[in-house]
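A.B. asks: pasting a predicted model and its sequence here:
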Amino acid sequence: MYEIFVSHPFMLQSALFSLFFIVLSYSTRSHWFRKTNGKRLKLPPSLPKLPILGNLHQLGTLPHRNFRTLAKKHGPLMLLHFGSVPALVVSSADAAKEILKTHDLNFANRADSSVNRRMIYNCKDVSVSPYGEYWRQLKSICVLQLLSNKRVQSFHFIREEETEIMVRKIRDSHCGVVDLSGMFVGIANDVVCRSAFGRKYSEGENGKRFLMVLKEFLEVLGSMSVGDFIPWLSWVDWINGFDSRVERVAKEMDYFLETMIQERLKKGQEIAGDNFLDILLGIYMDNNTTGVSIDRDSIKAIILDVFAAGTDTTATVLEWAMTELLRHPAVLKKLQEEVRGILKERQQITDNELQKMHYLKAVIKETLRFHTPIPTLVARVAREDVKIKGYDILSGTMVMVNAWAIGRDPDCWDEPEKFKPERFLNSAIDFKGLDFEFIPFGAGRRGCPGISFAMATDEFVLANIVHKFDWELANGVDGKDLDMSERPGVVIRRATPLLAVATQFVCQ
């Protein structure tokens, strides 16, 4: 849901070491070949690689874009090498279906990462824990107790109250410039905090410190440990300070989480079960009757999952959706006409009314297709040797599905480089993991379980701000000239904040 195996700061290190590796090329060449006991293998197309580094130097700061460029030349299945780790890059819907459905069990494990082990309590969370009984128990808890449709609906009042606070802030701008990017991050954090802990952590010194630590936690979680791919260069993480940063951030985050748990337990009251932490503590304190065994670290790891998957991704979808609406005034007008027509003179939006807003849902789907939040999804690893599209994929191969490239594949989509929400009207294609040309949340056993939670926030916030305000880009910028560059990271955000001017809509 949130870790990508590559972090762009390593690219500088790669460049510095490249010359040294080239000198060593002939003495290390045998490192790249694997004995097959005489069996001839049909491997996917591969790219020329540097000794030791393999293809790490070809990732760039936005790997999903580089992968698509390479796939156009080498095909939808490419075998790359990241240091000593073979990596299969998948860029077609049919190949993704074989991996995420036909052979889903064989690819049910996540790629191992020393950063994940150190940051997420030895991988005791849902997202990256190894496939097995423990993972199945955690998945069951999350799906049934935390992220069910009933539970998501119970948090409607939180979405409503936090959206009203955001709307007031926009009104207070008095037609001034609004930093929509910042506002979307703020509301995503506040909704997740209240759902997870029953209170916000964006206020006061402790709250501000918590949000700073959370931001750094997500940055570190998306970073790569050199030793994971080139074991004999593990010392680089110590030299460049990465090891100490991981330890510091993990310790600070654990302090906040442990403090929250202690505060809740010290109240000495029966666990109410009205937020994620209450539910998890209730299961933790009543293991014998529930049949589920989780410990303190499991609780912290699951809470971290909720934050990592529910903040940046939610804010990013809203950010890109408003970006495209501001670039396409006709689409914005059509959406406003739908929302305002359904609500008429009413100001409050209910879940029942959201269900009637088909164009709103189409806009969000098109945003997910065009700006997939985690473009290459979360890396998996082959548990056994398997054939995919006639190619031999060996056990231990990391697998990355470029969902962003699949979402722009002309074999799957008409005019894929255009933002056209209409393509989803009267269409059965959905993002729930059954249509492999559209898998922004992944698919199969390891698909994201938080789809309902994320969509409930995105739909409600977007419907409210287009209902209550008319919008235009700040500083007279034309939509065609808007900077659309992306910022590298775990989740692909805009490189620059989205600035706009809001005018309050008055019902006629």
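C.D. replies: Good, I have the coordinates. Small disclaimer: the values here were computed from a predicted structure and weren't measured. Numbering: from 1, shown residues only.
A.B. asks: use CA for all of it now, contacts and neighbours both
C.D. replies: Will do.
A.B. asks: other SSEs contacting the top helix by length along the chain?
C.D. replies: Secondary structure of the chain per DSSP state H: the longest helix is helix 242-266. Using 3 or more Cα pairs under 8 Å, 6 or more residues apart in numbering; DSSP states H and E, the elements in contact with helix 242-266 are helix 114-119, helix 204-221, helix 296-310.
A.B. asks: okay, pairing it with this:
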Amino acid sequence: MALSFALLALSILLIFIAYNLFLRLKAKLPPGPRPWPIIGNLYDIKPIRFRCFAEWSEIYGPIFSFYLGSQLNVVVNNAQLAKEVLKDNDQNLANRFRTKPLTNVSRNGSDLIWADYGHHYVKVRKLCNLELFTLKRIEALRPIREEEVTSMIHDIFRDSSKPGNVGKSLIMRGYLGLVSFNNITRLTFGKRFMNSEGKVDEQGQELKQIVSNGMKIGGKLNLGDFVPWLSCFFKDDNEALKAQDSHVDRFTRVIMAEHTLARKKTGETKQHFVDALLTLQKEYELSDDTIIGLLWDMITAGMDTIAITVEWAMAELVKNPRVQQKAQEELDRIIVSDHVITESDMSKLSYLQSVVKESLRLHPPTPIMLPHMAGATVKIGGYNIPTDSIVHVNVWALGRDPKVWKDPLHFRPERFIEEDVDMKGHDFRLLPFGAGRRICPGTNLAINMVTSMLAHLLHHFKWSPPFGVETQDIDMLESPGTVTYMRTPLQVVPTPRLPEHLYERIPIFV
């Protein structure tokens, strides 16, 4: 009896595999690993997904497909295929696939990042391009960014100069995370959630809790998102989503009300994004859900990615002292010795800009582009991509493709001096901010922040590995997740390079 049941189960499995292979060949879908019944390839994917996809591309080719439950996914892994996705078929692949957590955080696609392509997306994109991320507004908010970066330099100098700390290593992530947190909250909500003693206030603690819970909930890959009839088995997750949604709504509406009241009292509209959105609400016919969704787009997109990018760049500069020295020689040449760097100096630092590009090539903070969804059947790489398929661009693989990059694993910023490679969506070999209709609207702001933070860190300090640690021993592997933190937080030893008065904190005004 048991043997008969086993044979029946095996027969059903073989029939399923054969039928799936038949459908894949008949529909001319990209090749890929064989899916299991019900779950598809859900448990075949390794935790570091972009590395897993790069390995699969070695087996199945630069374009392949796999299944999450019954949902077809397609991954492209080279620049030519990325161009077909993001330029040639851009409009038909501009929709988004949203899991339940993403549906909640985006207010059912009422934001920008997770909205499907259509009238709403075009309207909100226009708002971002013409109102929020203009050169005028970015320049008006520059003092905030410069205050926070110089505050970080002061904190590093203070902590590394304490008795007993000289020559000892610091964990960079805390400093980078703090400046990124303060920058993005001040730009978005117009508030620095920190008191004069350097402690996060009650509202700031609430914000951190919301972000932390959101990352935990959003990072889960639940089968119920891909096999609808199984969703009833995930009731606990649904309750957690409702609680998170309520928390986000309550927190954001309090801040919106504070700004509305302040404008009524003073008659003054500030440059912060929350003020701008509330002022433009009627003109652009924005719902409260859209405003809340847009504010959280900015928080989630900007809080982690800036810190991640700078940490990877610093790790490469410590591993490659030749590059660090060359970048510092440029700073010493361009920046007067008793001068505090400002963002206006960044355009003069061509080698430092190449360092940023090279770091983003090897370590894009979002290594797999946010998922595109087919609104119509298209052809990519000669294969059919049916309507409602999810399409991923493996940005990490693009930047390490030996067919287009010489010595792709070698950190060599000079390659971008020898050839001017665009990283704002026009050259499909380098796409840290995406391309086409879904390119990140805050690209210029992000580049400004990363370059400024690196310039200050390199101008003020020489950076070395901890005592007894060789450069080749620095852990350069990633942790799992949508964004790629270093698996082991970077520890480095800072040595001041400038006169002591240049490490003073600039007074902060909110």
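C.D. replies: Looks like it came in fine. In this text, all values refer to a predicted model and were calculated from it rather than measured experimentally.
A.B. asks: returning to that earlier point: out of the helices and strands packed on helix 242-266 of the first structure, flag the one nearest Gln13 of the first structure.
C.D. replies: Nearest to Gln13 of the first structure, of all these, is helix 204-221, at 16.7 Å by Cα to Cα.
A.B. asks: which residue range of the second structure does that closest one align onto?
C.D. replies: Using TM-score structural alignment, the residues of the second structure aligned to helix 204-221 of the first structure are 201-218.
A.B. asks: how far out from the middle of the chain is that stretch?
C.D. replies: Distance, stretch centre to chain centre, for stretch 201-218 of the second structure: 17 Å (Cα atoms, centre = their mean, to the nearest Å).
A.B. asks: can you pull the buried residues of that stretch?
C.D. replies: For stretch 201-218 of the second structure, a neighbour-count test (16 or more other Cα atoms under 10 Å) marks 204, 206-207, 210-211, 214, 217-218 as buried.
A.B. asks: and what of stretch 333-347 of the first structure?
C.D. replies: For stretch 333-347 of the first structure, the neighbour count (16+ other Cα under 10 Å) marks 335-340, 343 as buried.
A.B. asks: so where in the second structure does that stretch end up aligned?
C.D. replies: By TM-score structural alignment, stretch 333-347 of the first structure lines up with residues 325-339 in the second structure.
A.B. asks: swap in stretch 252-263 of the first structure?
C.D. replies: Taken onto the second structure by TM-score structural alignment, stretch 252-263 of the first structure occupies residues 247-258 there.
A.B. asks: checking my notes, Asp470 of the first structure in a helix, right?
C.D. replies: No: Asp470 of the first structure is assigned strand when assessed by DSSP: H, G, I helix; E, B strand; the rest coil, not a helix.
A.B. asks: residue in the second structure matching it?
C.D. replies: Under TM-score structural alignment, Asp470 of the first structure pairs with Lys462 in the second structure.
A.B. asks: please name the nearest non-neighbouring residue to that match.
C.D. replies: With sequence-adjacent residues excluded and distances taken as Cα to Cα, 6 or more residues apart in numbering, Lys462 of the second structure is closest to Thr495, at 5.0 Å.
A.B. asks: now which residue in the first structure aligns to that neighbour?
C.D. replies: Checking TM-score structural alignment: Thr495 of the second structure goes with Thr503.
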